[in-house]
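Peer 1: this is the structure alone, sequence omitted:
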């Protein structure tokens, strides 16, 4: 759930952007955490299909990545506030298979993720796993509190992936890279639809809350590497960083525009690679007493 212009928090998310980022997302994810989740599920008793809830599902990328790695049978609830994205998610996820080659069942649910009251009831007593990708760096601390309370009540596992950690770098650096990065990070923590966003602090904040609730938490880096063949994604990132940094420091807008122009000219060239820092987090319920 990430906007076309990262950091410029808006109410709707562009389908083209989500399409561009999906292969880079999948390549970046920490496979070790998915394997740990699969191992835990194999040891967990359940009477019916594994129930998974994906918050901020976008176009269903999380399902398409995770379903083949986890045991079946699986039943997913794909939750987002944007009916256009839910329609795409349903279309693209038809035919998905679990690790055991069984069909993956899913339904789409339109809900306003800004208000936990509209989605917490979706974490029903049968929910085994809650997932989210590129979401928690947008939310505020009270939202995380609500999420952890819901997980704890149901003793569900949580896999949160691709949370921005405050770092990005260019293979062809510019003197203003650090200033733009700092302004962008400040912008991420400005007021948005979820309130004052946690930005790069989100993973640590979530980990602290989960551990206080007795959860066993593992984290792993999941950095994007954006090579020249993903030039459109490179350009989208540069423009997003420029927009957010300029909004945060309008007096530096001209300098940031010049910064962006240089990086846009380099995008797609054989020497141009971007690194964007992310962190994945897996939380498993406390061991039964």
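Peer 2: That came in fine, so what should we check first? Owing to the predicted nature of the structure, the values given are computational and were not obtained by experimental measurement. Residues are numbered from 1 along each chain as shown.
Peer 1: alpha carbons only for contacts and neighbour counts from here, please
Peer 2: Noted.
Peer 1: distance of the nearest residue to residue 266 once chain neighbours are set aside relative to residue 227?
Peer 2: Take residue 266 and drop its neighbours on the chain: the residue closest to it by Cα to Cα, 6 or more residues apart in numbering is residue 272, 6.3 Å away. Using Cα to Cα, to the nearest Å, we find residue 272 at a distance of 7 Å from residue 227.
Peer 1: what helix or strand does residue 245 sit in?
Peer 2: helix 231-248 (DSSP states H and E).
Peer 1: the stretch 1-150 of the chain: helices as residue ranges?
Peer 2: Assigned by DSSP state H, counting those that start in this stretch, the helices in the stretch 1-150 of the chain fall at 15-28, 31-42, 61-66, 83-93, 141-154.
Peer 1: residue 146 and residue 212: what is the separation?
Peer 2: From residue 146 to residue 212 the distance is 14 Å (Cα to Cα).
Peer 1: what about the two, which has more around it?
Peer 2: The neighbour comparison of residue 146 against residue 212 (other Cα atoms under 10 Å) goes to residue 146, with 15 against 11.
Peer 1: please name the residues that touch that one.
Peer 2: residue 116 (Cα atoms under 8 Å, 6 or more residues apart in numbering).
Peer 1: about what we covered before: count of neighbours near the residue nearest to residue 266?
Peer 2: 20.
Peer 1: helix, strand or coil for it?
Peer 2: At residue 272, secondary structure determined by DSSP: H, G, I helix; E, B strand; the rest coil is coil.
Peer 1: off-centre distance for stretch 192-199?
Peer 2: Stretch 192-199 sits 14 Å away from the centroid of its parent chain (Cα atoms, centre = their mean, to the nearest Å).
Peer 1: where along the protein do the strands fall?
Peer 2: 50-55, 74-80, 105-110, 127-133, 157-170, 191-192, 195-196, 216-221, 224-226, 274-284 (DSSP state E).
Peer 1: try this one next to it:
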């Protein structure tokens, strides 16, 4: 499942906590966080890897690769995209699910010893930066990802303290969610993930649910796409692009917008109490850079799925980008957060 864990103690040897911009600035060969375009959506346009269709595998989202690469090279995907979306993710995640989660965590046996939180597919660690300051008590975060490049940034940029000022520590583990076991989560107080479920298959979600249930750990799984997009000034092509994009997300057995429903059923089958709450991105003039990249990726994936849309989609994209640049475009991109309160090991609670 994993390579040996790397523990990162918070000491003088760790640089001061970088923010998202600092993470981008630290990228090799990319001074100042300069983005090196790799994918094109239409003539003369570019998209940050992760915001659009993968150049290497149709149907694969480039912010996270869960399977082995064909060429044997480690998966390295753009922290720039994760950096760009982090503020919108933080604003979107459901605070309504935090209260039932806090109640469960407060009643855990051995709670006084602190929380052990596993972040699956952690990317650059945005989930920890959002959640750790909302939970009281000492926390030890175990960051899981296939990509050592992203794990490095997640560890360096991890939060230092909990809501009440308690200490937060972190370790990293390379591994694949498809091989996750209850043993790997033994002792976990909580399992988290962000923007993960929709890039999994039904089998992989079953593995995740079984591992959490077997360990008796609740799971907070945020920002799964819901398949619904609501732009201002509706356009006749909105629905066509949405349907083609959703079909693209379902390629190769991935669940895309069906993931939350499948995950809720999988956790319920293991006896968990499941709570869902909307967590929409609300993009406006203040998020113009993110909106632009999201638009290019959204339309690009739709055209990759349905090439016959290309000519009309190019015009559509140009109109939407013009409105975005003018500060006139607002878009609600629907996501869903899931909290699964698995039965504690031993059946209590």
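Peer 2: Arrived safely, thanks for sending. In this text the structure is predicted, and so the values were computed from the model without any measurement.
Peer 1: circling back: which part of the second structure matches the helix holding residue 245 of the first structure?
Peer 2: Aligned by TM-score structural alignment, helix 231-248 of the first structure falls on residues 288-305 of the second structure.
Peer 1: just tell me what the residue nearest to residue 266 of the first structure corresponds to in the second structure.
Peer 2: Per TM-score structural alignment, residue 272 of the first structure is aligned with residue 329.
Peer 1: so its match touches residue 235, yeah?
Peer 2: No - between residue 329 of the second structure and residue 235 there is no contact under Cα atoms under 8 Å: 11.9 Å.
Peer 1: residue closest to the middle of the second structure?
Peer 2: residue 195 (2.7 Å; Cα atoms, centre = their mean).
Peer 1: can you give me every residue that contacts the nearest residue to residue 229 of the first structure once chain neighbours are set aside?
Peer 2: Nearest residue to residue 229 of the first structure in three dimensions, chain neighbours excluded: residue 268, at 6.2 Å (Cα to Cα, 6+ apart). When contacts are counted by Cα under 8 Å, 6+ apart, residue 268 of the first structure touches 227, 228, 229, 230, 231, 232, 234.
Peer 1: what number of residues lie near the spatially closest residue to residue 284 of the second structure that is not a sequence neighbour?
Peer 2: Nearest non-adjacent residue to residue 284 of the second structure, counting by Cα to Cα, 6+ apart: residue 330, 4.5 Å away. Residue 330 of the second structure has 20 neighbours, counted by other Cα under 10 Å.
Peer 1: so residue 330 of the second structure sits against residue 282, correct?
Peer 2: Yes - using Cα under 8 Å, residue 330 of the second structure makes contact with residue 282 at a distance of 7.4 Å.
Peer 1: which residue in the first structure lines up with residue 106 of the second structure?
Peer 2: Aligned counterpart of residue 106 of the second structure in the first structure: residue 42 (TM-score structural alignment).
Peer 1: and the residue lying closest to that match once chain neighbours are set aside, how far from residue 278 of the first structure?
Peer 2: The shortest distance from residue 42 of the first structure to any non-neighbouring residue, by Cα to Cα, 6+ apart, is to residue 71 (7.2 Å). Note on residue 71 of the first structure: its distance to residue 278 of the first structure, by Cα to Cα, is 26 Å.
Peer 1: so which of the two has more stuff around it?
Peer 2: residue 278 (25 against 21).
Peer 1: so what touches stretch 270-281 of the first structure?
Peer 2: By Cα under 8 Å, 6+ apart, the surrounding residues in contact with stretch 270-281 of the first structure are 29-30, 33, 158-172, 203, 207, 217-228, 234, 266.
Peer 1: just the buried ones from the residues you listed?
Peer 2: For the contacts of stretch 270-281 of the first structure, a neighbour count by 16 or more other Cα atoms under 10 Å gives the buried set as 29-30, 33, 158-166, 168-169, 203, 207, 217, 219-228, 234, 266.
Peer 1: and for the residue nearest to residue 156 of the first structure when sequence neighbours are not counted, the neighbour number?
Peer 2: Nearest residue to residue 156 of the first structure, sequence neighbours excluded (Cα to Cα, 6+ apart): residue 128, at 4.8 Å. Using other Cα under 10 Å, residue 128 of the first structure has 21 other residues around it.
Peer 1: ditto for residue 243 of the second structure
Peer 2: For residue 243 of the second structure, the neighbour count with other Cα under 10 Å is 16.
Peer 1: now for it: what does it line up with in the first structure?
Peer 2: Looks like residue 243 of the second structure aligns to residue 182 there (TM-score structural alignment).
Peer 1: do the same with residue 146 of the second structure
Peer 2: Aligned counterpart of residue 146 of the second structure in the first structure: residue 81 (TM-score structural alignment).
Peer 1: now that match: how far from residue 216 of the first structure?
Peer 2: 30 Å.
Peer 1: between the two, which is the more surrounded one?
Peer 2: residue 81 (19 against 16).
Peer 1: need the contact list for the more buried one.
Peer 2: Applying Cα under 8 Å, 6+ apart, the residues contacting residue 81 of the first structure are 56, 110, 111, 112, 113.
Peer 1: now the second structure: which of these match?
Peer 2: On the basis of both residues aligned by TM-score structural alignment, their matches' Cα atoms under 8 Å, what survives of the contacts of residue 81 of the first structure in the second structure is 56, 110, 111, 112.
Peer 1: so what does the last one match up with in the second structure?
Peer 2: The alignment partner of residue 112 of the first structure in the second structure, by TM-score structural alignment, is residue 176.
Peer 1: hmm, back to that, export the strands of the first structure to JSON lines and tack on distance to residue 25 of the first structure?
Peer 2: Shown next, in JSON lines, are these (distance: least, Cα to Cα, whole Å):
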{"stretch": "strand 50-55", "distance to residue 25 of the first structure": "16"}
{"stretch": "strand 74-80", "distance to residue 25 of the first structure": "18"}
{"stretch": "strand 105-110", "distance to residue 25 of the first structure": "21"}
{"stretch": "strand 127-133", "distance to residue 25 of the first structure": "9"}
{"stretch": "strand 157-170", "distance to residue 25 of the first structure": "7"}
{"stretch": "strand 191-192", "distance to residue 25 of the first structure": "24"}
{"stretch": "strand 195-196", "distance to residue 25 of the first structure": "25"}
{"stretch": "strand 216-221", "distance to residue 25 of the first structure": "12"}
{"stretch": "strand 224-226", "distance to residue 25 of the first structure": "7"}
{"stretch": "strand 274-284", "distance to residue 25 of the first structure": "10"}
